[in-house]
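# sequence? don't have it. structure:
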């Protein structure tokens, strides 16, 4: 379990194809400082298990086919910046919201609108998860806990085929400490909706 508060902006050091899986080596001195084999670290919002720690500042993870197909992880290349967060401790504050690290789908950055003190980013929203997203509710974008500031439907689909979209407003801290600060239109991002909404729907379906 995570909180969606990014601890460190890491970097992909190397990628390796393993049959239908992949192995990534990621540099992140802070999250690696107390990491060991079997620990969980969220990489762009994807919960991954540490396979090995290298030189005290990098770690390796294996990514299975399901994760590669559902997230943007498979498209990462050496030099790419990634949001990193260690699993939440029970004695720490929950600064964001409950994040599982289980990506529900991907969206595409559609537009960025800067202002003096923040920046509004519009992201496409897959139809399959659009029903779980509400204005002023929480959503996880590449591992970042954010508040939905706007929702809408376009007359024509975006390049990824999605008509629905949502907007988030990013403060300077988020812009400087996460990879959303440099995510240009066309960038693919991982999305995780609030798990509570999915549980409520399931309970209603089962009566």
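Here it is on my side, so go on. All values derive from a computational prediction rather than experimental measurement. Numbering: from 1, shown residues only.
# can we go C-alpha only for contacts and neighbour counts from here?
Noted.
# Work out which residue lies at the spatial centre of this structure.
residue 142 (1.9 Å; CA atoms, centre = their mean).
# what's the closest non-adjacent residue to it?
residue 44 (4.2 Å; CA to CA, 6 or more residues apart in numbering).
# Tell me if I'm right that that neighbour and residue 81 touch.
No - with contact defined as CA atoms under 8 Å, residue 44 and residue 81 do not form a contacting pair (9.2 Å).
# Isn't residue 187 up against residue 111?
No - using CA under 8 Å, residue 187 is not in contact with residue 111, being 10.1 Å away.
# Go ahead and list the helix or strand containing the residue nearest to residue 40 when sequence neighbours are not counted.
Distance criterion CA to CA, 6+ apart; nearest residue to residue 40, sequence neighbours excluded, is residue 49 at 4.7 Å. Taking DSSP states H and E as the definition, residue 49 sits inside strand 46-54.
# could you give the angle of the very next helix or strand once past that strand to strand 46-54?
Note on strand 46-54: by DSSP H and E, the next helix or strand toward the C-terminus is strand 58-63. Counting by axes from the mean of the first three to the mean of the last three CA atoms, to 10 degrees, strand 58-63 lies at 140 degrees to strand 46-54.
# And here is the other one:
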């Protein structure tokens, strides 16, 4: 389990491509001090398993289903990525429950700057996910725990949501790197999915 509080920005330093998977090396020395084989580390919100590591970073295998359903399918060597280790029992719970199980992707369609923050608007690549988004609710965007500032009505033709990012978030995560048209991983609040499941059983 993760909190969505990004620990550091890493970099994809190598990608080995196979027919139905990739092997990815992420350089992130800040999180390697207590690394072990089999550890879970979230890269842009995708929970990956450490298969090998050194002092500078780690290797992880990414299967085809992950490439199909997340933005890691378009990953390139040199790309900066958000990195968070799995939560320890001694950690503060500073964000919200993030599982590292990405629900889908969204596309950045607008960045509106202001004096003290910047508003990002995304369209959902899978409109069905809109039912899990609510104003002032939680969402993880590339693994970053954020608050939904605004969201489309369910009946609208295009489903979208907006988030407001303060300068610290723009600097301490890779979200500040995003350009119009870029794809991001999103994970909806798991509580909303449990509520839907329970309501469906009545």
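That came through, no problem. None of the values given here were measured: they were computed from a predicted structure.
# Next, the TM-score between them, please.
Once superposed, the chains reach a TM-score of 0.96 (TM-score structural alignment, normalised by the length of structure 2), with 201 aligned residues with a CA RMSD of 1.6 Å.
# picking that back up, so who does the residue nearest to residue 40 of structure 1 touch?
37-41, 61-62 (CA atoms under 8 Å, 6 or more residues apart in numbering).
# now those in CSV, with secondary structure?
Compiled in CSV, those are given as follows (DSSP: H, G, I helix; E, B strand; the rest coil):
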residue, secondary structure
37, coil
38, coil
39, coil
40, strand
41, strand
61, strand
62, strand
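# List only those of those flagged as buried.
40-41, 61-62 (16 or more other CA atoms under 10 Å).
# Distance to residue 183 of structure 1 for those - can I get that in a markdown table?
Below are those laid out as a markdown table (distance: CA to CA, whole Å):
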| residue | distance to residue 183 of structure 1 |
| --- | --- |
| 40 | 25 |
| 41 | 22 |
| 61 | 24 |
| 62 | 25 |
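# nearest to residue 175 of structure 1, of the residues you listed?
Nearest to residue 175 of structure 1 out of those is residue 41 (CA to CA; 21.2 Å).
# which residues touch the closest one?
With contacts defined as CA under 8 Å, 6+ apart, the neighbours of residue 41 of structure 1 are 31, 47-50, 84-87.
# and with 7 Å instead?
Residue 41 of structure 1 makes contacts with 47-49, 84-87, as judged by CA atoms under 7 Å, 6 or more residues apart in numbering.
# That one: what's its closest spatial neighbour, skipping adjacent residues?
Here the residue nearest residue 41 of structure 1, using CA to CA, 6+ apart, is residue 86, at 4.7 Å.
# Which of the three states applies to residue 194 of structure 2?
helix.
# Let me know how buried it is, in neighbour terms.
A total of 11 residues lie near residue 194 of structure 2 under the criterion other CA atoms under 10 Å.
# which residue in structure 1 lines up with it?
Alignment note: residue 194 of structure 2 maps to residue 199 in structure 1; criterion TM-score structural alignment.
# those strands in structure 1, which residues are they?
Using DSSP state E, the strands found in structure 1 span residues 8-18, 21-27, 40-43, 46-54, 58-63, 81-86, 105-114, 119-124, 138-141, 144-153, 164-170, 188-193.
# Residue 96 of structure 1: which of those strands is closest?
Here strand 144-153 is closest among these (CA to CA), at 5.4 Å.
# what's the angle between that closest one and strand 164-170?
Using the same axes, to 10 degrees: strand 144-153 of structure 1 against strand 164-170 is 140 degrees.
# roughly how far is stretch 112-129 of structure 2 from the heart of the chain?
Remark: stretch 112-129 of structure 2 is offset 14 Å from the chain centroid, using CA atoms, centre = their mean, to the nearest Å.
# ok, and for stretch 11-25 of structure 2, which residues are buried?
The neighbour-count check on stretch 11-25 of structure 2 (16+ other CA under 10 Å) flags 11-13, 15, 21-22, 24-25 as buried.
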